[in-house]
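Peer 1: For reference, the sequence and a predicted model appear below.
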Amino acid sequence: MQRDIAAREEMDSPDADPLLLERTYAQFPLVNRCVSGWRGMYLRLVRPALPRHRTATILDIGCGGGDIALALLRWAQADGYGVRVTGIDPDARAHGFASRAGAAAGFGPAELEFRRAVSSDLVAEGRLYDVVVSNHVLHHLDPPALAGIFADSRLLARSLAIHSDIRRRRSALLLFGTATLPLAGSSYIRRDGLTSIRRSFTREELARVLPPGWHAHAAGLYRNLAIWHGENPAGR
């Protein structure tokens, strides 16, 4: 199955139906809990990279509705870390939903910030974070934007950068399509999810586009990880 780079996700359109889009953001936490594997990545990779001697900082690039940023914040706080999480997304609709979700969860600006921004904005500001992550962002990007997010991540991350994305397989289309049938018509989850699978990379394809110093890992059957380890473990 060839990568379908011409396919477009409906929720990315400026004309996306506002109600369907709102429902899509609201359904992301359930879908990501089932398919994204961030709890395991937090335990194996993110947590060991967080410093104990000061407030740890995490950046979520392309944060969408903010559920991954919120989950990372909750897990780190439960493990006793002082932590501040920043989520960025250039889409005003995603930023609005994430900001409302963060406020509803009771987190203040000292713990959680959502910004309408792209990674190059933060590079220009000279920002640094202990850990930089993204979830299901890479397959959206054209080659210049893909190179940009990897370059920006190295400049923004002190210790670790992880970009997690879908791994393209025929069986993923069948399984995801079947599992999300109950959501069909209620949001963009099913239609855009199938488009995302068709746009996504195999592990070998991802490895070919990674710059030096990055490594492509197949996490299970249906996820790819692009990982960069900095020279400053645990923020020291």
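Peer 2: That came in fine, so what should we check first? Residues are numbered from 1 along each chain as shown.
Peer 1: make it CA atoms for all contacts and neighbour counts henceforth
Peer 2: Fine.
Peer 1: where's the nearest residue to residue 26 once chain neighbours are set aside relative to residue 80, distance?
Peer 2: Nearest non-adjacent residue to residue 26, counting by C-alpha to C-alpha, 6 or more residues apart in numbering: residue 65, 7.4 Å away. Plainly put, residue 65 is 25 Å away from residue 80 if you go by C-alpha to C-alpha, to the nearest Å.
Peer 1: ok, those two, which is more surrounded?
Peer 2: The neighbour count for residue 65 versus residue 80, taken as other C-alpha atoms under 10 Å, is higher for residue 65 (28 against 9).
Peer 1: just checking, the more buried one touches residue 25?
Peer 2: Yes: with contacts counted by C-alpha atoms under 8 Å, residue 65 reaches residue 25, the gap being 5.1 Å.
Peer 1: roughly how far apart are the residue nearest to residue 26 and residue 170?
Peer 2: Using C-alpha to C-alpha, residue 65 is found at 28 Å from residue 170.
Peer 1: okay, now the one to match up with it:
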Amino acid sequence: MYDWPNFATRARISEWMDASHIPDECLRAALQDLRLTNRLLGGYAATHAALDPLFRRRDELTMLDLGCGSGDYLIDLVRRGTQFGCTVRAIGIDANPATVGHARAHLDAELSPPFRSRTRAEIGDALALRYDANAVDVTHAALFLHHLHGPDVPALLREMNRVSRTGLVINDLHRHPLAWAGFWAFSRLLRLAPMVQHDGPISVRRGFRRRELEEVARDATLAAPTVRWHWAFRWTLSTLPTQN
């Protein structure tokens, strides 16, 4: 008999994406399909909900995107800002050199020179950023927090808060059986990359409940954090002000 997963607590199960070495073709296919899932399952929309009010009020913003993957959020952020008359300059940080290489290639392929000049991807440790305090306006991390456990979770929030002048945005998964079963079926119906089929349901099990995010925000001593739910089974945790 199949054992139904336990959703009461965060799972401590490794994802293939966490490996120190990933065959390049496997990584390329997974990053491509993650862009698709972000588009179809509300990933970009959740970040938009948190950032659009700020884009409307500001003429320009500097941003750090942690765990940047293929750079898809960098592309989305600079384009989204332009829709509101806001010039966004965005830097992506990822610990995996191969992933950063894919991000740079994706930025080159997708962005025109004016947009490309406002983005870059760097190798770095999100828990020990090589940036001074208040170095950028906003720090952002999508589908990255669930890769961390224990004290590293509030440590990431503290580091994001340290380098941001205006606030931070976390975009991550709601740990819920419907999200787990739904993504299991979605990834197989669309014949997504094997890594995405394997890691996606695990990512959901490593995701968060509202109370857990609120507790982590308190542990990180964040000022006035807001946790909101978004379709499909996404959370945003934000410290962005409601007005300037």
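Peer 2: Sure thing, it's come through. These numbers were taken from a predicted model, which means no experiment stands behind them.
Peer 1: care to give me the TM-score?
Peer 2: For these two chains in superposition, a TM-score of 0.87 is obtained (TM-score structural alignment, normalised by the length of the first structure); 231 aligned residues with a C-alpha RMSD of 2.3 Å.
Peer 1: what number of residues lie near residue 114 of the second structure?
Peer 2: By other C-alpha under 10 Å, the residues close to residue 114 of the second structure number 8.
Peer 1: What strand or helix carries it?
Peer 2: helix 113-116 (DSSP states H and E).
Peer 1: what do you get for residue 224 of the first structure?
Peer 2: Using DSSP H and E, residue 224 of the first structure sits in strand 223-229.
Peer 1: That strand against the second structure, how far on average?
Peer 2: Taken over the aligned residues, the distance from strand 223-229 of the first structure to the second structure averages 1.6 Å (mean C-alpha distance after the TM-score superposition for the first structure).
Peer 1: what stretch of the second structure does that strand fall on?
Peer 2: Strand 223-229 of the first structure corresponds to residues 234-240 in the second structure, going by TM-score structural alignment.
Peer 1: Might one say that residue 67 of the second structure is in contact with residue 97?
Peer 2: No: contact criterion C-alpha under 8 Å: residue 67 of the second structure and residue 97 do not qualify, at 11.6 Å.
Peer 1: the helices in the first structure, which residues?
Peer 2: 18-35, 38-41, 67-78, 92-104, 119-124, 143-156, 170-179, 189-199, 203-209 (DSSP state H).
Peer 1: Which one of the ones you listed lies nearest to residue 52 of the first structure?
Peer 2: In terms of C-alpha to C-alpha, the element of the helices of the first structure nearest to residue 52 of the first structure is helix 67-78, at 10.7 Å.
Peer 1: what angle separates that closest one from helix 18-35?
Peer 2: Angle of helix 67-78 of the first structure versus helix 18-35, following axes from the mean of the first three to the mean of the last three C-alpha atoms, to 10 degrees, is 50 degrees.
Peer 1: quick check: helix 67-78 of the first structure aligns to which part of the second structure?
Peer 2: Mapping helix 67-78 of the first structure onto the second structure (TM-score structural alignment) gives residues 72-83.
Peer 1: and that stretch, how far from the first structure on average?
Peer 2: Mean deviation for stretch 72-83 of the second structure: 1.3 Å (mean C-alpha distance after the TM-score superposition for the first structure).
Peer 1: So what touches that stretch?
Peer 2: 35, 44, 48, 52, 55, 65, 68, 87-92, 103, 106-107, 110-111, 115, 118-119 (C-alpha atoms under 8 Å, 6 or more residues apart in numbering).
Peer 1: Just to be sure, which of those are found in strands?
Peer 2: 65, 87, 88, 89, 90, 91, 92, 119 (DSSP state E).
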